[in-house]
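Novice: Sequence and predicted structure are below.
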Amino acid sequence: MKALLCEEPGRLSLVSRPAPAPGAGEVLVRIRHVGICGTDFHIFAGKHPFLEYPRVMGHELSGTVEEAPEGSRLKAGEHVYIVPYLSCGTCHACRKGLSNACQSIRVLGVHCDGGMAEYVSVPEANVVPTGGIALEDAAMIEFLAIGAHGVKRGAINAADRVLVTGSGPIGMSAIIFAKTRGAHVTVMDTRADRLAFATDRLGADAAMLADASAEAEAKRLTGGDGFDVVIDATGSARPIERGFGFLAHGARYVLLSVVRQDITFSDPEFHKREATLLASRNAQPDDFAEVVRQIEAGKVPTRALNTHRGRLEDGAALLVEWARPEAGVIKAILDV
């Protein structure tokens, strides 16, 4: 089979290797579409802390069942998406139903080879029928599920004023799912084009530039109260720390971002607000199901989100091009 291999930082090659042989309880999936994630760009740039090279990247995956175990609920040719989090099923977190926080989790395309290839073999539990949605849309389910999980973690409801900081794909997914819950959503970013997309195409109610005026603008928008929920999707330590200043009394702060540095904040300010700080890691099966429901309901503008497409065979050159901010990528998909 063909596979796009990241041999070392900055070097991608289209290689030929044997197709995987499914083990007991595994499903062989013929990959059709691969969404490109910020994680993939970090791996390509050599910035990912939990990775060994060479690696076949790709964890936003959809395809068709090639081979299923005897007695499987799946059948050959069925359209499916893949949940890329391979959990152990036995650790403390898994026993509590928190498979997204498995103590021994492996993520396709990060801890083991992923789906930038013609085939991948994964446990049956990680293979889910797409229902009525298009296969190319199904390749976007995973990143959308991360936003849906963060919104769920924040217990967002229609009475909340929400601030999403960072309007990359993950921030956009948080905007989408906060809006499905009826919240009033403000988005903050350094890029005016992303802010315009968030308001024009995603339904964000307000936008503000992440410049020196942001604190004053937040006070104006909230009557001086601050936001009931702040969701950080910036992926940067200093904006995360700045986000504490936007919290209302009794607010929840959800960190979709993960950074390597320590995060500091003023304990007296945090304490007097009786604020809640929440980590949001990966996504759970009900988050994936929520994404499918909202796509089927027409609440997710998949065509607008998928700004760039290309072939797996051209992936080495395309990833270099798509990594440039000038390319204007929101979500790129490789067709296999």
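Specialist: Noted; the coordinates are in hand.

Novice: going forward, measure contacts and count neighbours with C-alpha atoms only.
Specialist: Fine.

Novice: Which strands or helices does the helix or strand harbouring residue 179 pack on?
Specialist: Using DSSP states H and E, residue 179 sits in helix 169-180. Here helix 169-180 touches helix 141-153, strand 161-165, strand 184-189, going by 3 or more Cα pairs under 8 Å, 6 or more residues apart in numbering; DSSP states H and E.

Novice: Output the ones you listed in JSON lines; the columns should cover mean neighbour count and distance to residue 274.
Specialist: Below are the helices and strands packed on helix 169-180 laid out as JSON lines (neighbours: other Cα atoms under 10 Å; distance: least, Cα to Cα, whole Å):
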{"stretch": "helix 141-153", "mean neighbour count": "26", "distance to residue 274": "17"}
{"stretch": "strand 161-165", "mean neighbour count": "28", "distance to residue 274": "17"}
{"stretch": "strand 184-189", "mean neighbour count": "24", "distance to residue 274": "22"}
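
Novice: tell me the contacts of the residue nearest to residue 153 when sequence neighbours are not counted?
Specialist: Excluding the flanking residues, the one nearest residue 153 by Cα to Cα, 6 or more residues apart in numbering is residue 280, at 6.7 Å. Residue 280 makes contact with 149-150, 153, 254-256 under the criterion Cα atoms under 8 Å, 6 or more residues apart in numbering.

Novice: For residue 204, see how far away residue 179 is.
Specialist: 8 Å (Cα to Cα, to the nearest Å).

Novice: The two - which one has more neighbours?
Specialist: The neighbour comparison of residue 179 against residue 204 (other Cα atoms under 10 Å) goes to residue 204, with 25 against 22.

Novice: next up, a second structure to put side by side with the first:
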Amino acid sequence: MRIITCEEPGKLVPGQIERPLIKKRYAQIRIRRIGICGTDLHAFEGTQPYFSYPRVLGHELSGELVNANGAPGFTEGEIVTFIPYFSCGLCIACRSGKPNCCYAITVCGVHADGGMVEFLNVPVDSLIHGEGLSFDELALVEPLAIGAHGIRRASVSPNEYVLVIGAGPIGLGAMEFARIAGANVIAMDMNAKRLEFCKKRLGVSHTIDVTLENATEKLSHITNGDMPTVVIDATGSLKAINNGFQYMAHGARYVLIGLQKGEISFSHPEFHKREATLMSSRNATRSDFEHVIASMKKGLVQPHNYITHRVQFDQVTEEFETWLDPANGVIKVMIELP
């Protein structure tokens, strides 16, 4: 079968390997769609934490279940996706219902080889029914679930002002699910094209271009002087994360979905006087995946809004580096396998 390996930063290599044999408690999926996300791009750049090389990238996946291997309720031939975070089931996080931050977690395409292959084996308990959605839609469930999980972590209430910093795919998903929760969404970025995308495609009423506007002043104006009660970082930029602390209302919650390698810093007195809450948001849970799928089926999320580029599997090594250039307007690249 065909495979593409990131052998080292900046180097993707196509190849051929044997189709994997089925193992106990593993099902096999014929991969039909691969979404490209920031994790893949950062891995290619060499800036992704928790990463080692060589590695087969890809964890936003959908396909045809070719061997269910006894997975309860699943039948061979059905369209599926899966939860690409494989947990131990034994640690304190797993025992507490948080397998998304398992102590020994293995993330497909990060800690273990991922989905840039024709056939992939996954644990049977990670499978997700397609529920009548298309290959494209199912490949978008995972990145949207990341945003949905962050919003759930923030316990967003109707009519709150939620600031999402970063209008990439993960930030856009956070905006969608903040809107679904009834919030007033504010998008912040330094890319005017992405902010325009937020307005036209997602119906975000308030946008802030930090290269042109005083962010603090505009946030105060939008929120009638209160400032946002929820701040979400979806940039993975140390500067953006540190700046986010100054945007919080008193009593606000700050959720870090984005990830970077350095140490964050902020004024303790400013944070303390707000009685603010800082939390991280890692991966997503099955309930987040189910929430995304239900929202798609109800028409609350339009998945095709996100897909800006399509390529065939054999074009990936040639095209991949171009997706790093902001001038190309990439929101979501969808790789197709026939």
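Specialist: Perfect, thanks for sending it. Keep in mind that this is a model prediction, so the values were computed, not measured.

Novice: re the thing from before, can I get the helices and strands packed on helix 169-180 of the first structure in a markdown table with distance to residue 239 of the first structure?
Specialist: Shown next, in a markdown table, are these (distance: least, Cα to Cα, whole Å):
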| stretch | distance to residue 239 of the first structure |
| --- | --- |
| helix 141-153 | 17 |
| strand 161-165 | 8 |
| strand 184-189 | 10 |
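
Novice: does residue 198 of the second structure belong to a helix or a strand, and which?
Specialist: Per DSSP H and E: helix 192-202 holds residue 198 of the second structure.

Novice: Using the aligned residues only, give the average distance of that helix to the first structure.
Specialist: With mean Cα distance after the TM-score superposition for the first structure, helix 192-202 of the second structure departs from the first structure by a mean of 1.0 Å once superposed.

Novice: what is the orientation angle of that helix with strand 184-189?
Specialist: In terms of direction (axes from the mean of the first three to the mean of the last three Cα atoms, to 10 degrees), helix 192-202 of the second structure departs from strand 184-189 by 150 degrees.

Novice: chain center to helix 192-202 of the second structure, what's the gap?
Specialist: Helix 192-202 of the second structure has its C-alpha centroid displaced from the chain centroid by 18 Å (Cα atoms, centre = their mean, to the nearest Å).

Novice: tell me which strands and helices the following helix or strand past that helix is in contact with?
Specialist: Per DSSP H and E, the first helix or strand lying C-terminal to helix 192-202 of the second structure is strand 206-209. Applying 3+ Cα pairs under 8 Å, 6+ apart, we find strand 206-209 of the second structure packed against strand 184-189, helix 192-202, helix 215-222.

Novice: if we go to 7 Å?
Specialist: Under the contact definition 3 or more Cα pairs under 7 Å, 6 or more residues apart in numbering; DSSP states H and E, strand 206-209 of the second structure sits against strand 184-189.

Novice: Now do the strand it packs on: distance to the chain's middle.
Specialist: In this view, strand 184-189 of the second structure has its centroid 17 Å away from the chain centroid, taken as Cα atoms, centre = their mean.

Novice: now do stretch 320-336 of the second structure
Specialist: 15 Å.

Novice: corresponding residues in the first structure for that stretch?
Specialist: Aligning stretch 320-336 of the second structure against the first structure (TM-score structural alignment) gives residues 319-335.

Novice: how long is that stretch end to end?
Specialist: Note: stretch 319-335 of the first structure ends 13 Å apart using Cα to Cα.

Novice: quick one: contacts of that stretch?
Specialist: 32-36, 41, 168-169, 305-312 (Cα atoms under 7 Å, 6 or more residues apart in numbering).

Novice: what's the average distance of the strand or helix carrying residue 253 of the first structure to the second structure?
Specialist: Assigned by DSSP H and E, residue 253 of the first structure belongs to strand 247-255. Per the superposition on the second structure, strand 247-255 of the first structure and its aligned residues are separated by 0.8 Å on average (mean Cα distance after the TM-score superposition for the first structure).
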